[in-house]
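Asks: for reference, the sequence and a predicted model appear below.
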Amino acid sequence: MITELLADLDAESRELDELVAGAGDWSLPTPAEGWTIGHQIGHLMWTDRAAVLAMTDPEAFQAQPLTGDVVDRTAAEAAVLPDLLELWRDSRKAVQEHLRQASGKIVWFGPPMSPASMATARLMETWAHGQDVADALGVERVPTKRIRHVCHIGVRTIGFAFLLNGLAVPDTEIRVELTGPDGEVWTWGPEGAEERITGPALDFAFLVTQRRNRKELAIEATGDTAERWVPIAQAFAGPPGGGR
């Protein structure tokens, strides 16, 4: 499984690499307030390095000071590096190499992760920040089956989203049915569940990465728990997001 995940992570990274390598002006603002294309790639590089540290020296990872502005600050610092593209290429290669050899749980900013979950999270972040870059450049990306990984982590973090927002984790199971780019239906949860989420997989990926407003998405929620979850859906670690 990890081999397939890493192959998809590499493919997602290469697609974004091709987009930014030809972008020219990395100071172009993206839809994330205050973030340029350089910030987006700088953040991916910084997070890659954090993941490597978590795998190689978990005590040092946990000891690092994490102030409230760490995400914005590190992205800004990396954005001005003249060799940022090569640094990001190196960092993502290092992540993949370490994940290929990793075993057991990996400490992280949220709950500890298995190597497979970490690979999925790196793909999710690459896809999400890649969307910011694509939007900045006015490029419409063609969705691939790789968004299934983004959807998967979105489903797996339903309880996490409730906790982040100070809410009790519901014990009600939710059935999620999404239509992939090729028309295949991807499902999670018990088939007979009354609580349901349905819609296009791409729209669900936008929702859980907070890259689009729900009003723009063809996501249908049935049941109280499903309805309460959709506005707080969040597939990434960190405090509750307010959009990009």
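Replies: Sure thing, it's come through.
Asks: from now on I want contacts and neighbour counts done on CA atoms only, so please keep to that.
Replies: Will do.
Asks: any buried residues in stretch 107-117, and which?
Replies: Using 16 or more other C-alpha atoms under 10 Å as the burial criterion, the residues of stretch 107-117 that qualify are 107, 108, 113, 114, 115, 116, 117.
Asks: correct me if wrong: the first one contacts residue 54.
Replies: Yes - the pair formed by residue 107 and residue 54 meets the contact definition of C-alpha atoms under 8 Å, at 5.9 Å.
Asks: how far away is residue 57 from residue 73?
Replies: The span separating residue 57 from residue 73 equals 23 Å under the rule C-alpha to C-alpha, to the nearest Å.
Asks: against that first model, consider the following:
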Amino acid sequence: MSEAGAVLADLTEESEELDALVAGLPAERWATPTPAAGWTLAHQIAHLAWTDQKALLAATDPDRFLRVAVPEALAAPLTFVDEGAEAAAQAPPAELLQSWRAGREALREALTQWPAGDKLPWYGPPMSVASMASARLMETWAHGQDVADALEVTRTPTARLRHIARIGVRTRNFAYSVHHLTPPEEEFRVELRAPWGSPRSSAAESGGGRELWAYGPQDAAQRVTGDALEFCLLATQRAHRADLPSLRAEGADAERWLGIAQAFAGPPGTGRPSTAKGGAR
């Protein structure tokens, strides 16, 4: 299976797992608030459905995406995402769920048929199919975490986290830039303990009985180590650093990065407040 095909398969599994969390809920439960201020369960699913539709437009009619969707975003860069979620969330829950299901399946088919080597237009730089699928998986997982937290459900981490971890590492310089900081010139070493039972990936090394997802030069002075789930929660800003005890930084630059890490596009996120005793550190 190609890299893009593997990511698309993981995206399908991630979407189905989230679907199972909301599919059996009565309509009134879709109004349950989530940790994202002002967003209910309906907003979370609506956001995913809305973004899938934009990605589908980019894959099926690139010219229209550039001619219509991009100018709309530029006209309201700080609000267009929230406005899209708000509008889609007004649909009845059953209709919203069906829209999300149909849209993500249409997107999967469109990305499967996209010419190999070509890139899709997007709101930022053009993206390969593998990158687009990885980004959709990251968002699905992150917003799924909001849903799980709202429903007080604990999800079992899977090997699909490797896609999110990779994005978290690759967006290091972006995190610095959105905070108006100069990114460090040297690479960091990042070593993350994968979930139990994760298959070996091309970036994995054996370590401590669990797979180790490793990035960057082994002799790097700036290092980050810890649990892959905790790193993904940090990079998607679904948990506060003080609540992620396994994450460790060696070096001032690495320490700074763990305070600003952001895997998603847009301005600096507000993150989540700490639930640790004694508050944020």
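Replies: Nice, thanks for sending it over. The structure presented is a predicted model; accordingly, all values stated were derived computationally and were not measured.
Asks: TM value for the aligned chains?
Replies: The TM-score (TM-score structural alignment, normalised by the length of structure 1) is 0.96; 244 aligned residues with a C-alpha RMSD of 1.3 Å.
Asks: quick one: the helices in the stretch 151-281 of structure 2, in order.
Replies: Counting by DSSP state H, counting those that start in this stretch, one finds helices in the stretch 151-281 of structure 2 at the ranges 161-170, 172-178, 228-235, 252-260.
Asks: of the buried residues of stretch 107-117 of structure 1, closest to residue 4 of structure 1?
Replies: Of all the buried residues of stretch 107-117 of structure 1, the one with the least separation from residue 4 of structure 1 (C-alpha to C-alpha) is residue 116, at 9.8 Å.
Asks: nearest spatial neighbour of the closest one, skipping sequence neighbours?
Replies: Closest residue to residue 116 of structure 1 in three dimensions, ignoring its sequence neighbours and counting by C-alpha to C-alpha, 6 or more residues apart in numbering: residue 2, at 5.6 Å.
Asks: residue in structure 1 matching residue 158 of structure 2?
Replies: Aligned against structure 1 by TM-score structural alignment, residue 158 of structure 2 finds its counterpart in residue 144.
Asks: wait, its match sits on residue 179?
Replies: No - under the contact definition of C-alpha under 8 Å, residue 144 of structure 1 does not touch residue 179, with a separation of 11.9 Å.
Asks: quick check, residue 48 of structure 2 in contact with residue 140.
Replies: Yes - in this structure residue 48 of structure 2 lies within contact range of residue 140 using C-alpha under 8 Å: 6.8 Å.
Asks: make TSV out of the helices of the stretch 151-281 of structure 2 and add distance to residue 33 of structure 2 and mean neighbour count.
Replies: What follows is the helices of the stretch 151-281 of structure 2, written out as TSV (distance: least, C-alpha to C-alpha, whole Å; neighbours: other C-alpha atoms under 10 Å):
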stretch	distance to residue 33 of structure 2	mean neighbour count
helix 161-170	25	22
helix 172-178	28	19
helix 228-235	19	26
helix 252-260	26	16
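Asks: of all these, which lies closest to residue 147 of structure 2?
Replies: Put simply, out of those the one that sits nearest residue 147 of structure 2 is helix 228-235, at 13.8 Å, with distance taken as C-alpha to C-alpha.
Asks: whereabouts in structure 1 does the closest one align?
Replies: Helix 228-235 of structure 2 corresponds to residues 201-208 in structure 1, going by TM-score structural alignment.
Asks: check the fit of the matching stretch onto structure 2 and give the mean distance.
Replies: For stretch 201-208 of structure 1, the mean distance from the matching residues in structure 2 following superposition reads 0.3 Å, by mean C-alpha distance after the TM-score superposition for structure 1.
Asks: which one is the residue lying farthest from the centre of structure 1 nearest to, not counting chain neighbours?
Replies: Relative to the average C-alpha location in structure 1, and by C-alpha atoms, centre = their mean, no residue lies farther out than residue 192, which sits at 29.0 Å. Excluding the flanking residues, the one nearest residue 192 of structure 1 by C-alpha to C-alpha, 6+ apart is residue 175, at 7.8 Å.
Asks: gap between the residue in structure 2 that residue 112 of structure 1 lines up against and residue 154 of structure 2?
Replies: In structure 2, the residue paired with residue 112 of structure 1 according to TM-score structural alignment is residue 126. In this structure, residue 126 of structure 2 lies at 35 Å from residue 154 of structure 2, with C-alpha to C-alpha as the measure.
Asks: likewise for residue 108 of structure 2?
Replies: Residue 108 of structure 2 sits 27 Å away from residue 154 of structure 2, going by C-alpha to C-alpha.
Asks: who has more neighbours, these two?
Replies: Summary of the neighbour comparison: residue 108 of structure 2 and residue 154, criterion other C-alpha atoms under 10 Å, with residue 108 having more neighbours (20 against 9).
Asks: please consider this matter closed, and thank you.
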